[in-house]
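# Sequence isn't available, so here's the structure alone:
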């Protein structure tokens, strides 16, 4: 399995000059690709209202996908954000429906909306939330998507980066066996 991880997994801003350590840690953990994230200078945690607006875009997806061929227009599936918008029904609403249009996949888990740890836009490792990974991976394996899976996760502040990357790699192997 080709596997990428976003370079902002540490949850901290890094200068371009400081990326060498991050890239080395990712390579040594066994990831085959990176998803380069650089210069995030704001808070990119989405609100409920922003997430629910995605539902309104669904009609536009159908219109655009009917107009343009899949080689020209696809979409990025973000598993955690989809889980916040639709719960587990995102697997049917988005993944089954548009599996021939997947252009990129950002994989992370959460526990839906709520106040406990892991709720909201938490960007947890697969298996740490309530996404049905077995069902999701079954659909993704039948999709046209053949590029690396990208983990878009955030390391807990108190956890060592090398330990977290090892856990991320293990979570990916678990996810791939689902």
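Done, it's in. This structure is a prediction, so every number in the text was calculated from the model and none was measured.
# contacts, neighbours, all on C-alpha from now
Will do.
# Which neighbouring elements make contact with the strand of greatest length in the chain?
Of all the elements of type strand in the chain, the one with the most residues (DSSP state E) is strand 102-107. Secondary-structure packing of strand 102-107 (3 or more C-alpha pairs under 8 Å, 6 or more residues apart in numbering; DSSP states H and E): strand 75-78, helix 79-86, strand 149-151.
# Make TSV out of the ones you listed and add distance to residue 175.
As requested, the helices and strands packed on strand 102-107 are exported to TSV (distance: least, C-alpha to C-alpha, whole Å):
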stretch	distance to residue 175
strand 75-78	15
helix 79-86	13
strand 149-151	10
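# Residue 31 is nearest to which of the ones you listed?
strand 149-151 (9.9 Å; C-alpha to C-alpha).
# Below is structure B, check it against A:
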């Protein structure tokens, strides 16, 4: 069983053709990643239609990438925007619960060097705490966990303030938050591509694999976040397989791949190529788990 992100071509528009193609390629589960950076709210009718598409193609939802929001940012410094962002996360919790998932992945950024956002650093932790406190009961009653994803200082990199090699990551922040909340509410999402940007950061996040809830498995060249198919870049897949095999993670392996930075021009050959690397990696994890 293998899961693929829904946005491997685009995260806007009609997802039905892309769901059909991923099923035809051999993927069995979906990590819902549409509208992950937007203020889009899913209506009941849209959730029901996604469920019908999944049923039609024998796909199952594994988890959802929650939207960090734009104006409704989930830990914004303005209280009205933070509360709106919390409502946006609740919407993704509802989507996950409605469609059989067990987790919503959320971004928590490290302290940034970007001058426009650096003023947030001093109360970053407290704002995230407020939002997690607001979400905890809502998530628990729906049997959904929040999974914090490993990131680096993307705002400063995108602004040219710092190179990826010297960018901060959020290992310390995630560690503080995991120590504050119980495992049945707050866990960890490991993004293998993010862990290789600028430098190999895998060991900084290895301690969190005991709280592993979700996976974003993808490759890159170490310089940019390309979401390449496995074995096309610099990720040490043997090390990642060892960490997953030793962790309590028991869901299908989940791959966050994109056609955008590959030479493929159409989804079908991209998926045929990608699924082989996914199967190869899954077999390695199975082997490591075997007594």
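Looks like it arrived, so ask away. Predicted, not measured: the structure shown is a model, and the values here were computed from it.
# returning to what we had before: which one, of the helices and strands packed on strand 102-107 of structure 1, ends up nearest to residue 103 of structure 1?
Here strand 75-78 is closest among these (C-alpha to C-alpha), at 5.3 Å.
# Kindly provide the distance from residue 110 of structure 1 to residue 164 of structure 1.
Residue 110 of structure 1 sits 17 Å away from residue 164 of structure 1, taking C-alpha to C-alpha, to the nearest Å as the criterion.
# Repeat that for residue 175 of structure 1.
For residue 175 of structure 1, the distance to residue 164 of structure 1 - C-alpha to C-alpha - is 16 Å.
# measure residue 199 of structure 2 to residue 3 of structure 2 for me?
27 Å.
# okay, the two: which has more neighbours?
The residue with more neighbours, out of residue 199 of structure 2 and residue 3, is residue 3; 30 against 14, by other C-alpha atoms under 10 Å.
# To which residue of structure 1 is that one aligned?
Using TM-score structural alignment, the equivalent of residue 3 of structure 2 in structure 1 is residue 4.
# wait, is its match part of a strand?
Yes - counting by DSSP: H, G, I helix; E, B strand; the rest coil, residue 4 of structure 1 is found in a strand.
# Can you get me the centre-to-centre distance for stretch 131-150 of structure 1 and its chain?
Taking C-alpha atoms, centre = their mean, to the nearest Å, one finds stretch 131-150 of structure 1 lying 11 Å from the centre of the chain it belongs to.
# State the span of structure 2 onto which that stretch is aligned.
With TM-score structural alignment as the criterion, stretch 131-150 of structure 1 aligns to 235-254.
# go on, stretch 66-74 of structure 1?
Using TM-score structural alignment, stretch 66-74 of structure 1 corresponds to residues 179-187 of structure 2.
# Buried ones in the matching stretch, by neighbour count?
Under the neighbour-count criterion of 16 or more other C-alpha atoms under 10 Å, stretch 179-187 of structure 2 has 183, 185, 186, 187 buried.
# Kindly report the same for stretch 168-180 of structure 2.
In stretch 168-180 of structure 2, counting by 16+ other C-alpha under 10 Å, buried: 168, 169, 170, 171, 173, 174, 177, 178.
# can you list contacts of stretch 143-150 of structure 1?
1-6, 33-35, 99-107 (C-alpha atoms under 8 Å, 6 or more residues apart in numbering).
# which among those end up buried?
Using 16+ other C-alpha under 10 Å as the burial test, these include 3-6, 33-35, 99-107 as buried.
# which one of the residues you listed is nearest residue 80 of structure 1?
residue 107 (6.8 Å).
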